[in-house]
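Trainee: Following is a predicted model, sequence given first.
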Amino acid sequence: MIGTLVGRTAEMAALGDVAGVAAATGRPAVGLVIGAAGLGKSRLLREIGDTVEADLRISLVGYEPEQSVPLAAARPLLSAVQRDRDELEGGPEPSWLEPVRLFEATHQAIRGAGRVLLTLDDLQWMDGTSVALCHYLLRAAEHESGTLTMMAAGRPTPTVADIAASFARRITDPTRFVQLELDPLEQAAGMELVRLLLPGVDPERAAELWAIAGGSPFWIATMARSGLDSIRGSTAARLRQLDPDAALVLALLAVSARPSSDRDLATQLDWAPDRLASAAGSLRAAGLISGGPLARQVAHDLIRAAVVRDIPDELRPQLHRHVAASLEAQATEDVSLLWTALEHRRAAGDDPLALAARIARSPGRRWLGADGLRDLSAIADGADRLDPAAIELDRGIAEIAADLGDHGTALDHFARASERHPERAAQAHMALGAARAAHALGLITETRAYLDRARRVSDVPWVVIEAMAVEAEILLWSEHRTTDGLSLGRAAAEVAREAVADGDVTPAERTRLVHAYLGALEAAFDGALQTDDLTELDRIADEMIEIAPTAGTEAYLRALHNGGVATRHLGRFRDAARLYGEAWAGARKHALPILAVESGTGALSALLRLGQVEKARALAAEVAALYDRLGRPAIHQVRPMRPIREVTLSSGDWRVAVAELEQDLLDESDPHYRLSTYLLLAVWLSRIDRVAMADEVERNLAGGQRDAAAAGCPRCAAEFGLRAAEASARIGRSEVGSGVPPAWRVTATARPLEHAYLRWIAGLEGGSSDAALADLAETLTELTALGLRLEAVWLRMDLARAMEPRDGAAAIEGYRTASRDAGAMGALTQQRLADQELRRLGARTWRRHGPAAKGIGTGPSGTPNADVSVLSERELEIAGAVAAGHSNPEIAARLFLSRRTVEHHVSTILRKLDLRNRTELAAIDALRAMETRPQSLGD
C-alpha cells in the first residue's frame, strides 16, 4: 500500500471539518463519499478514520453476496457491543433479539462509550437491516446529543442515493453533514502517484499511465505493478501467473466475497495448513489479496469481479458448496450466517429445504423481514408437502409471519402445518396459531373453526386454556359481549389455576401452562377493564404479578405494567407510579423498548398527577426520545404523545402544547384515541380561561362526543362524560353528571377519584354558596388524601375564586398558596394563572432576586449595564422571553399578563439595563441562556 494518500487533500479537509464540529459540539456528524469503483473511497475512509479521535471505532463493510442477508454488515458492531447474556433475555447473542430490541440494546451499549466513530464502506452492498440499525443510532444520537461520527462510502447507485438523502434529512445542520462526489485524480496528482509507485519514471510515461487508467488510483497502481499498458491485461496477466493452488484459493475467496481465515480456507479445501499458507503468501505478494491469516480477502472488488468472471462452470458449484458448508458449521443459530449459506446452496443448485427449515426455527428468524418470508414461502411451496422438513418449514414460516404481523401468511401456513404434522399436540398448537391469525383478520367463523380443531385433536390443559382465552378475546373485542367475555376469561383462569397446581406435570408442560394461564388472565383483565369491574381488575393484576416471574422477565414486566393500569383506574396513583416505574426500568435494562414506552408513559402520567412535575418532565423527555428512535409506531392502547404534551401544558409553553394536541387530532385516525385528546383540550382550556376559551371548549366537547359514540367503549364514554361535565360547568353549561353512569355515583371508598370529581363539579356549579364552598373544601381533602397535588392546585384556585365575594383576604391567601405550591412542583402554567388572579385582586406577585435571578452573570463585554441581577423575577422572565425573540403579545399570552403590563415591564427592563432597544437586550448571553429549556417535548 502507498504510504501517502495522493490528490485527496480537499476531501480530507471537508471530512475532517464535520468530524471536528462533532467533537466540538458533542452532536452527531456524517461524512459521505460517493464515487465509482477504483477511485479510492475505501482508502479515503481509512485515512480519515485515523485522524478522528474516538473512544470506540467500528468499521462495517457491505459484501455483494450478502446484501439480502439481515445484519450481515453489522456483525462487527454487534460484536463490539456484546452484552452479558443475563442482561438481554432471549439468548446469548444480541442478534437473537427481535429487531427493535436489538436496535435499542445497541444504542444503549454505545451510549456510554464516549466518542464513537462508525465507518461504513461499500454502502451499495450493505443489507437493509444494517443500514436501518445505523439510522437508528444516528437518530438516537441526534435526539440525545451523542458524539457519533459516521463516515461512509459507496458507489453512485440508487440505493446509495436513498441512504444519502435519508442521512441529509436526519442531519440538517450543514456544518455536521457533507456529501462528496469523488472524481478521478487530476493529471498532476495521478503523475505523482505513478512517481511514488515507480521512482524515476519518465514524466511522459507517468502521464500515459494516468490517461490509460482514467485517473483511477486502483488501475494506476495495478498497471504500475504489472508493467502493462492495459487495464484488463494487467489484471489478467497477474492471474495467469498464479500456480493452481493460489488460483483455487483466490477463486474460493472471490466466491465467498467475505474475509476468511487460513484455518477456515484449509478446512474447506481439505488442505494442510502449510499448503494454504504458501498459496496465500503468493497471492499476497502479487497484490491480489489483503489481510493476514485471521482474515484474508480479495484486494479489491474489481479484482474479485475479474476472478469470478473466469471461474470454470464445473468448479463454481463446488466452491459455493465449500462456502455453504463452512458457514453452516460456524453459524449454530446465527440467522445471518445461515441465510448467507442458503444463498450459496441455491447458487450451487442444491436443495435448500433442510437449511430453510433450520433458518425458520432459528431464534433470529424475525430479522428475515417480508423479503425473507417470501423467499422461505417460495421454498415451502415447491417442496414435497409430506416431507418432515417441509412441515417444519411451514410451521416456522407461520410463526415468523405472526411475529411480523402478516396474518394472512400466518393463517395459510399454520393451517397447512396443522393438517400434516404427525404429533397431535403440535397439530393443536398450530390450529391455535391459525385461530389467532384468523381473529386478527376479523374472520370470526374461521377463528372458531380452528379453535374447534385444536380442541378435537388434543385435550391437554394448555390447549383447552388457550382456546378459551382466544374465545374470550372474540367476545370482548369482536362481538362486544363484555360480560360473556369476562366470564369466559375467568373460567379459563380457573382451569389454569387447577392445572398449574397439578404436581404431575413436567417442567416443559408447566412452562406452557404458565403462559396459557397468563393469556387467560390477560383476557379476564381486558374484560374487567371493559366492564369497569375495578375490584376484579385489581385482583387479576395481583395474580398476574404473582405468577409471571416463572414465565420470564418480559412476562413479569408486562404484569407490573398491568398492575400500574389497575391501580391508576383505582385512583391509587402512588402505587401506579411505583409499578409503572419498575416496569419502565426493567424494560430499559432488558432492551424491551415498546414495553418501556408503554410503562414510561404510564409512569410520567402518574407522576404528573402526584405533583412531581419536574420528575415527570425528565421522564417525558426520555420517553419521547425513545419513541422517536422507534419511529413513533402505533402501540395498542397507548398514545405516548398525549401525556407528554400534558407535561408541557404544565411545565412549558402551554400554547405550543395546545397546538401540538390539535395537530395530533388531525393525525389520529382512531376515534378511541382522539377521545382522550379532545377531553384533555376541553378541560385544560376551560381551566385556563373559562370566558375567552368557551368556544374552543365547546368545539372540543362536541368532537369528543362524536368520537365517544364512534368508539363504542362504555368505560371511555363514561370517563369522558365525567370530565366533560367539569369543562361544561366552567363555561356555564349546566350538564353536571351528563353521561356519568349511576355506578360511579357511589362512596369515596369505592371510587375515590370519581367521587372527588363529582363533588368538585357540584362545587363549581354552586358558585359562592355555603354548599359549594363545603363541596370544594371536602374535594380538596379527598384529592390531598389521594396524593393528587397538581389537581389540588387547580382546586385551590377554584376555592379561592368561590371565596372572593365573601372573604377577599382568604381568596388572596388561597391564590397565593396555589402559586407557591405550583412553583415548588415546577408547574409554571398553574403558577402563572394563580399569579394572574392575585394581580387581578391587587396583590403583589413578584419577588426581587428570586430563584430565577440566582447565578446569572453579566452579558458580553461592551453591553451597557448588563448586570441582570438588578431585575426582579418577573422582569427576568420577560427579558428572557424578549431575548428569545418573542413578541409582546406572545409573552402576554404565555405568562397570562396583559399586553400593557408586558410593555411596561419591557420599558422598565431597558431603563434598568441602560439599553436602547430589544436588539441590545437580546445580545445579553445570560438572558438567552434562560430560554434554552425546551418549551415542548418530543417535537
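Mentor: Cool, got the structure. Residues are numbered from 1 along each chain as shown.
Trainee: contacts and neighbour counts: CA atoms only from here.
Mentor: Noted.
Trainee: Check which residues of stretch 492-502 are buried.
Mentor: Ala492, Ala493, Val495, Ala496, Ala499, Val500 (16 or more other CA atoms under 10 Å).
Trainee: and these as JSON lines, adding secondary structure and distance to Phe177?
Mentor: As requested, these are exported to JSON lines (DSSP: H, G, I helix; E, B strand; the rest coil; distance: CA to CA, whole Å):
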{"residue": "Ala492", "secondary structure": "helix", "distance to Phe177": "58"}
{"residue": "Ala493", "secondary structure": "helix", "distance to Phe177": "57"}
{"residue": "Val495", "secondary structure": "helix", "distance to Phe177": "61"}
{"residue": "Ala496", "secondary structure": "helix", "distance to Phe177": "58"}
{"residue": "Ala499", "secondary structure": "helix", "distance to Phe177": "61"}
{"residue": "Val500", "secondary structure": "helix", "distance to Phe177": "59"}
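Trainee: what about versus this one:
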Amino acid sequence: MTSPVLVGRGEELALLTAAVANAPSVVFVEGEEGVGKTRLVAELPGSVVGHCQPLRDPFPYGVIFECLGACADRLTGRLGAITGALRPYLPELADRLPPTPEPLGDPAAERHRLFRAIRDLISAMGRLTLVIEDIHWADEGTRQLLRFVLTNQPPELSLVLTYRREDLPGGTTLGRAFRPQHSTHVVLRPLDTNGVRDLAEAILRRPVTPEFATTLHKRTAGIPFVVEETMHALRNPDARLLDTVEVPASLREAMIERLDGLPTIARGIAEAAAVLGVPAGIDGLSAIAVETQARTQQATMKLLEAGVLIEPVENKYGYRHALARRTVYESLPGPRRQELHLRSSRVLSRLDPIPLVQVAEHCRRAGLIQEWLRYGEQAADAAMDAGDASTALELRCALVSEPEVPPADVDRLATKLCQDALTGLHQHEVTAQFERLLADQRLSDEVRGEVQLGLGLILVRGCDEIDRGRSEIEMALPALAHRSERVLRGMAVLAMPYLSTAPLAEHMVWLRKVEQGLPDVAVPSVRIALLANVLGARIHMEGEIGSVDPPHADDPECTRQLARLYNNVADSYSWVGHYRLAAKYLRTGLDLATRSGAPYVVGTAEATRIRLDWLAGEWSGLDERARQLTEVYEHLHPVATELSLVRGWLATAQGDWGCAVECFQSTGLDAPEKGIAPAVIAAFGGMVTLLLARDDPEAAAREADTGAEVLRRKGVWSWGGEFAAQAVDAYLRVGRTADAHELTRDFETGLVSVDAPLARAALAVCRAHLGYESYEIPRRLYENLGQPYRVAQLAERLAHTPEDLNDLAVQYEALGATTDAARCRHIIRTSGGPIPSRRGRRGYGNELSPREHDVARLLAAGQTNRQIASALFLSRRTVEQHVANILRKLGVSSRQDLLS
C-alpha cells in the first residue's frame, strides 16, 4: 500500500528537477533509511538507475557498469578508441565498442585508461541522467571513479547520488572532502504532522482525522516508509489502534501476513532472498532455495505481485527496504537460517569474481569458521589492495574477535590488523579491539608486543591520548627486541618532536637511534615509513633538508607509505615557512594518498592545505571546508587540531570571538602536554591576538607566559613563527619590557642554525616592536612568503594617512578580515583627518549592504549587540539600526529566527 502521488516533497522535487535539467550537474540526495529518497528520484523521467549493495566487496565499479550496460540505445556520439578498454566489462555493448587495446602492464595506468574510457563513453551518450542509489555502500574504487568523472564532467551528464549520512564511510559521500563544481544538495527529512496526514489520505484515498494524523506521526516519527507499512498493517485509520501498535511489530506482522498467503515455494524464495541479503537473479535464488528455475520464476512473480519483493536492479530481485528483509530473516528458525547461509556461500563462491565479503559473511552465519576465516582474510586483503581500508578493518576486527579462531590464525590476523589500522579512520573501534587483543590468551608474546605497538601508534592520534600512546610504544619495545624494524617504527614515533611537550633533547635520543638503524632496513615500505618520520622531524628542527629521494614504491603498502612521507614533508615545511616546497610535496602526497586508499593521510594533507590557504589569503569558503573536514576527521586529534587552529584564526579576523576562543581551546591550551605542539603554540599566539583585539592586554600577557613556557620547554624555535611576535606585543602593552627583550633574545638564539623563514619573519616583527628596526623589514619578508594578511597588518603599522588606512581597509575586506577593516575605518573616523570620499556608492535597496552582511554573520553566530559593536568598532546605536534593517530585509521578526 503506497502513495500514488509524491507527498510533502514539492520543494525538494523542484530543486532536484531544476538541477538535473541544468547539465552538467551533480545532485546529492541525503536522507535516513525509509525517508523516501528512492521515491523522490523515481520522479525523474528517463533516468538510468543503479544500486550499490550493503555488503561492500573489493571488486570496484560494479554499479557504474550496471548502469552503462543498460544504455546501449543512448549511444549517439562517436566512440574513441580508448572505449575499447570497456569490452571485458560491458558485454551488452561489445558490438558497439572499438577493439580492446593492448595491455599496459601497469595497474595504475590500466585504471587511468579505464576511467578515461568510462568518461568518454558517458560523453558519447549525449543527454544522460544517471541515478546511483545508496552511495554509502559504494566501494572505494567506485568513489575514485566518480571523483575522476566529476573533475572533468561530461557536459550533458546529470548525476544524482542518494545516501544515508549515518552510513557514509568516513562521513563523506565520495570518500574524502570533495565537492564538484556544479553540485546541489537535497536533504530529505521526515514528514511533519501535516505531511503524514497527507500521505495517509493519499494512500487511503479518503480523509483521516487530525487525531489519527497526530498519533500516526508520533508512532512513525514521520518516516514515509514506516507510515506506509503501518497503514498497510492497520488497514483502518483508527487512532485508538495506533495507540496499541508498535511500529516495528506492525511491519513484522505485515510482512508475515503477506508471506502466509503465498504458496510454500514462494515463501522459500522469499526466505532465500532474505538470507542472501542482496538482489539476485532467478538462477541464484533457485540454487539457494533448491528449486527449478521455472518454479522459482513463478514464485518470484507471486512475490512481486504481493509486494514482498521488488526488482531494484534489472532481472534481480530483493527487498525494497532493510526492515522488510530483516523481518523475514528474523522469522526463520535457526537451523533453517544456517542451512540457507550454507547454500548461499556455496552459490556465491562459484561466481567469478567471488564476492568475498558476502561469502565470508554467509560462512560465518553458517558456522563454517575455517571457511569464514579463509574468505574473510582474502576479502580484507583485497579490500586493502583496492584502497578500501574501512572494509578491511571491519573484517579483520570481526575475525580476531571470534573465540573459535585458533591461536596461530589470531597471531597472523592481529599482525595484519596492526599493519592496516594506521591507514583507516576507525579510531575508537580499532583502539577497543587492540585493548581486547592484549587480554587475549591466544596471542603470542611476540605478537602481543606488535599489538601494543599498534595501540600506541593509534593512541597518539587521539585527543588526550598522546602521553598514553607514547607510554604504550615504549612498553612495547622490549617485546619486539628481535624485530628491529618494528622497534625502529616505534622509536620513529617517539622521535617526532610535535607529540607532547617533552623537550627536544628527549626526541633527539630516539631520532638518532632511528637514523643509525635506517641503513639496515631492507623492506622498502618500512624504510619509507621510517623516512617519513625522520625527514619530518629534521625539517621541524633544521628547516630545508634538500632533495627528498625515497625508495621506489612498487606495491600498495609502499605507495601508502610514500604518500605519508610526502605529506609529512609538506606539513613540516608548512610550519617552518617553506611554502613553495610544502605545496609541491602536498600535491604529490595527496594524489598518492587518494589513489592508494589512505584516508588518514588524506586527512592530514587536507588539514595542511587548509592552513596553507589561510596563510595565502584564500579565505573564501575556508571555514565551511574546515568545518566539514572536522566532522569527517573529528576522532583524529592531529587533523582536528590543525583545522580548529585555522578556524580560530579566521573567527578572530572576522570578529566571531566566541567561536575563536572555542576553536583555540580545542587545540589543547588547557593541557599542552596532550596536544600537537606547534599547533598549541600557534593557538596561544592566536589567543594573545584575540585578547589584544578585545582590549585585554593583561589576559593576553598571561596567555603569552604559558605559550612561552611551552615553546622554551620544547626548544623547537621554528614553531615561534605564529607566537613570538604576538607575545612580545602583549608584554609591551602591559609594560613588561624586560620579558619582551628576553623572549626576543631567546628566539633569536634558538634560530641561529635553523632555516625557518616564517620564524625569521616573526623575529623581525619582534625587533620592530622593540624599536630595533622598521616594520618595513618584516613587511617585505612576509610579502616574500606570500602572506597578504600579515603584510596588511604590518602595513597598518606603517600607515600615516587616512588614504593609507582606507586602502588597507579595502585590502582587509577583500581577504574577509572584517574586524581589521572596521578597525582601520574606525581610526579614520576618530583621528580627525579627512575621510576619503565614498560618493557614488551604490544603494542596496532590499539587499544587505556589506556592513549588514558582517552584522548578520555575527548575529547568526549568537553574538549580542554589544559584542558586535566591539568586534566591528561601531556604536551600540548603529548596531541596533543595522539589526533592524537586517530583520526587515530578510523578512523575519526576531533575531531568534536568524538562529533557527
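Mentor: Thanks, I have the structure now. Nothing here was measured: the structure is a model prediction, and the numbers come from that model.
Trainee: Now the TM-score, please.
Mentor: With the length set by TM-score structural alignment, normalised by the length of the second structure, the two chains reach a TM-score of 0.65; 760 aligned residues with a CA RMSD of 6.2 Å.
Trainee: quick one, helices of the stretch 251-400 of the first structure?
Mentor: Along the stretch 251-400 of the first structure, the segments classed as helices by DSSP state H, counting those that start in this stretch run 262-269, 273-285, 301-310, 316-331, 335-348, 353-361, 369-381, 388-404.
Trainee: okay, those helices in TSV with distance to Gly712 of the first structure and mean neighbour count next?
Mentor: Below are the helices of the stretch 251-400 of the first structure laid out as TSV (distance: least, CA to CA, whole Å; neighbours: other CA atoms under 10 Å):
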stretch	distance to Gly712 of the first structure	mean neighbour count
helix 262-269	63	18
helix 273-285	72	17
helix 301-310	61	16
helix 316-331	51	19
helix 335-348	44	23
helix 353-361	40	21
helix 369-381	34	17
helix 388-404	28	24
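Trainee: which among the buried residues of stretch 492-502 of the first structure gets closest to Val21 of the first structure?
Mentor: Nearest to Val21 of the first structure among these, counting by CA to CA, is Ala493 at 59.3 Å.
Trainee: and the closest one, what does it touch?
Mentor: Shown in contact with Ala493 of the first structure (CA atoms under 8 Å, 6 or more residues apart in numbering): Ile465, Tyr517, Leu518, Ala520, Leu521, Ala524.
Trainee: Distance-wise, check it relative to Leu185 of the first structure.
Mentor: 74 Å (CA to CA, to the nearest Å).
Trainee: Kindly report the same for Trp794 of the first structure.
Mentor: Noted for Trp794 of the first structure: a distance of 71 Å to Leu185 of the first structure, by CA to CA.
Trainee: Asp385 of the second structure is in contact with Pro556, isn't it?
Mentor: Yes. Using CA atoms under 8 Å, Asp385 of the second structure is in contact with Pro556, at 6.2 Å.
Trainee: Which secondary structure elements does the helix or strand hosting Val509 of the second structure sit against?
Mentor: For Val509 of the second structure, the host element (DSSP states H and E) is helix 504-517. In this structure, helix 504-517 of the second structure packs against helix 484-494, helix 524-542, with contacts taken as 3 or more CA pairs under 8 Å, 6 or more residues apart in numbering; DSSP states H and E.
Trainee: contacts for the last one?
Mentor: Right, helix 524-542 of the second structure. 485, 488-489, 492-493, 495-497, 511, 514-515, 518, 521, 545, 550-553, 557-558, 561-562, 564-566, 568-569, 571-573, 575-576, 716-719, 753-756.
Trainee: make it 7 Å
Mentor: Here helix 524-542 of the second structure makes contact (CA atoms under 7 Å, 6 or more residues apart in numbering) with 489, 492-493, 496-497, 511, 518, 521, 545, 550-551, 557-558, 561-562, 564-565, 568-569, 572-573, 576, 716, 718, 754-755.
Trainee: can you pull the buried residues of the next helix or strand after that helix?
Mentor: Using DSSP H and E, the helix or strand that follows helix 524-542 of the second structure in sequence is helix 556-576. Buried residues in helix 556-576 of the second structure, counted by 16+ other CA under 10 Å: 556-576.
Trainee: and the next element down the chain from helix 556-576 of the second structure?
Mentor: Downstream of helix 556-576 of the second structure (by DSSP H and E), the next one is helix 579-596.
Trainee: ok, now how distant is Pro638 of the second structure from Val661 of the second structure?
Mentor: Using CA to CA, Pro638 of the second structure is found at 19 Å from Val661 of the second structure.
Trainee: which one of the two has more residues nearby?
Mentor: For Pro638 of the second structure versus Val661, neighbours defined as other CA atoms under 10 Å are more numerous around Pro638 (24 against 19).
Trainee: Could you check which residue of the first structure pairs with that one?
Mentor: Residue pairing (TM-score structural alignment): Pro638 of the second structure is matched to Ile635 of the first structure.
Trainee: who's in contact with that match?
Mentor: Counting by CA under 7 Å, 6+ apart, Ile635 of the first structure touches no other residue.
Trainee: any idea how far it lies from His107 of the first structure?
Mentor: 21 Å.
Trainee: Same question for Arg645 of the first structure.
Mentor: Per CA to CA, Arg645 of the first structure is found 25 Å from His107 of the first structure.
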